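[1] no sequence on this one, just coordinates:
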């Protein structure tokens, strides 16, 4: 998404705190690097309630993460929260399909960028 929307502020966070401070998983970094995407400077952080105020749009990779995010939503908060893709993005750590996950993510980010460009409600 950073390549598609270089002027936007984009961040990433997990709903669990297992890997806070760690870089992305090595094989995922390798697969991304093959697409000229450098993930090396990223470090994991955990999603926080303050993110509802910090970002205009919060995007989840799968329905479980979406539910985890929604459980943290302050009552009545108007933040836009949605799934990235029409289907859950499988976790490549478990599937070992890093390229397949990147294909889904890239296609979904292109659609998201188009949605953002076409209207006020992401």
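    Structure's in. What do you need? In this text, all values refer to a predicted model and were calculated from it rather than measured experimentally. Numbers count the residues shown, from 1 in each chain.

[2] switch to C-alpha atoms for all contacts and neighbour counts from now on
    Will do.

[3] Residue 29 versus residue 41, what's the distance?
    Spatial separation of residue 41 from residue 29 under the definition Cα to Cα, to the nearest Å is 10 Å.

[4] Looking at those two, which is more packed in?
    More neighbours sit around residue 29 than around the other of residue 41 and residue 29, counting by other Cα atoms under 10 Å; the figures are 16 against 7.

[5] here's the one I want to compare it with:
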């Protein structure tokens, strides 16, 4: 069950990881595409950030972008942002990629949780693929797609129209 929108007629979802160049931008791009396919892009806004500021302004990791492109998504517009505590008030729902990210944004609450809490194949962390190979990015994409499918179903059921 998703928290109610802060603003009637609109819902804002933020994805959070460490550097905002791998996991959270992949989740951002996938959710945006699925929201658009469901006809919700006029009422649901999606963005992403990282808890660290090392990559602010940079595009996503080439391997993440390639994985998305090969699956039919376009992540070329992404530029990394850093989490600020205003995100807690500006978003209806923040979804962290792992427990460390969750702790960095203040811990779980009704509006802050792990992305994989929505994964029908099991909850837990979305592993960071940064230091691995292609398979890690493919695994992240699969987790993100499953979780985002559930999220879009829940967004469709919200009274945001």
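    Received it, and whenever you're ready, just let me know what you need. The model shown is predicted, which means the values in this text are computed figures rather than measured ones.

[6] Kindly provide the distance from residue 140 of structure 2 to residue 26 of structure 2.
    Using Cα to Cα, we find residue 140 of structure 2 at a distance of 8 Å from residue 26 of structure 2.

[7] What of residue 83 of structure 2?
    According to Cα to Cα, residue 83 of structure 2 and residue 26 of structure 2 sit 16 Å apart.

[8] same deal with residue 32 of structure 2?
    Look at residue 32 of structure 2 and residue 26 of structure 2: by Cα to Cα, they are 10 Å apart.

[9] Residue 140 and residue 26 of structure 2: which is more packed in?
    Taking residue 140 of structure 2 and residue 26 together and counting by other Cα under 10 Å, residue 26 has the greater number of neighbours (29 against 23).

[10] And that one, which helix or strand is it part of?
    Assigned by DSSP states H and E, residue 26 of structure 2 belongs to helix 23-37.

[11] so what does that helix touch, helix or strand wise?
    If contacts are counted by 3 or more Cα pairs under 8 Å, 6 or more residues apart in numbering; DSSP states H and E, helix 23-37 of structure 2 sits against strand 11-17, strand 44-50, helix 62-70, helix 134-157.

[12] what span of structure 1 lines up against the third one?
    This means helix 62-70 of structure 2. In the comparison with structure 1, helix 62-70 of structure 2 aligns to the range 26-34 (TM-score structural alignment).

[13] Buried ones in the matching stretch, by neighbour count?
    For stretch 26-34 of structure 1, a neighbour-count test (16 or more other Cα atoms under 10 Å) marks 28-32 as buried.

[14] what does residue 147 of structure 2 align to in structure 1?
    Under the alignment (TM-score structural alignment), residue 147 of structure 2 pairs with residue 108 in structure 1.
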